[in-house]
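Participant: Sequence plus the predicted model coming up.
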Amino acid sequence: MTYRNSKKLVYLTGLALLGAGYLGSFSILDVNFILKQYLVLLPVQVGVLVYMVWIRRSRAASED
């Protein structure tokens, strides 16, 4: 296994543990069912938004 693959594996394992902890913490909260679903999906929405802004800025920088 190369250094790059092992670094990616550590990164993905960390993300998986973080996601499991996030979902586990929301499973024990006593809030409305609809609100709980929205709050679970909120990090995904923020992540997609950051990714789209990053793509747009990188394309604008490459056109200059």
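Facilitator: Sure thing, it's come through.
Participant: Please make it C-alpha for all contacts and neighbour counts, starting now.
Facilitator: OK.
Participant: what's the distance between the host helix or strand of Gly21 and the middle of its chain?
Facilitator: Assigned by DSSP states H and E, Gly21 belongs to helix 3-27. Chain-centre distance of helix 3-27: 10 Å, with C-alpha atoms, centre = their mean, to the nearest Å.
Participant: Give me the contacts around that helix.
Facilitator: With C-alpha atoms under 8 Å, 6 or more residues apart in numbering as the test, helix 3-27 has contacts from Lys36, Val40.
Participant: what about versus this one:
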Amino acid sequence: MTARLMQAMIRASSVIDFPEVERFIQRQHQGGLADPSDVAAAIVHNLARPSLTGGERHGVSV
């Protein structure tokens, strides 16, 4: 599945399936979503960190 298709599927979600769908749509219209490939690269980079600990919330900056 391509990242753009995934974003389109999220935008088509109901509030029941994805409570933050309106916020996601607004961010997309305002250009506030990072490119999915940049996010994926940042996640891979974080996963490779030796100091990564499970069970915590980790941010991704792109």
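Facilitator: Looks like it arrived, so ask away. Just so we're clear, the structure is a prediction, and the values are computed from it rather than from any experiment.
Participant: Got a TM-score for the pair?
Facilitator: After superposition, the two chains reach a TM-score of 0.32 (TM-score structural alignment, normalised by the length of structure 2), with 34 aligned residues with a C-alpha RMSD of 3.4 Å.
Participant: give me the number of residues near the nearest residue to Ser37 of structure 2 once chain neighbours are set aside?
Facilitator: Excluding the flanking residues, the one nearest Ser37 of structure 2 by C-alpha to C-alpha, 6 or more residues apart in numbering is Ala3, at 7.7 Å. Each residue near Ala3 of structure 2 was counted by other C-alpha atoms under 10 Å, and the total is 12.
Participant: And for Gln7 of structure 2?
Facilitator: Neighbours of Gln7 of structure 2 (other C-alpha under 10 Å): 16.
Participant: Over to it. Which of the three states is it?
Facilitator: With DSSP: H, G, I helix; E, B strand; the rest coil as the basis, Gln7 of structure 2 sits in helix.
Participant: can you pull the buried residues of the helix ranked longest in structure 1?
Facilitator: Secondary structure of structure 1 read by DSSP state H shows that its longest helix is helix 33-63. For helix 33-63 of structure 1, burial by neighbour count (16 or more other C-alpha atoms under 10 Å) applies to Val40.
Participant: Would you pull up how far that helix lies from the middle of the chain?
Facilitator: On C-alpha atoms, centre = their mean, the centre of helix 33-63 of structure 1 falls 9 Å from that of its chain.
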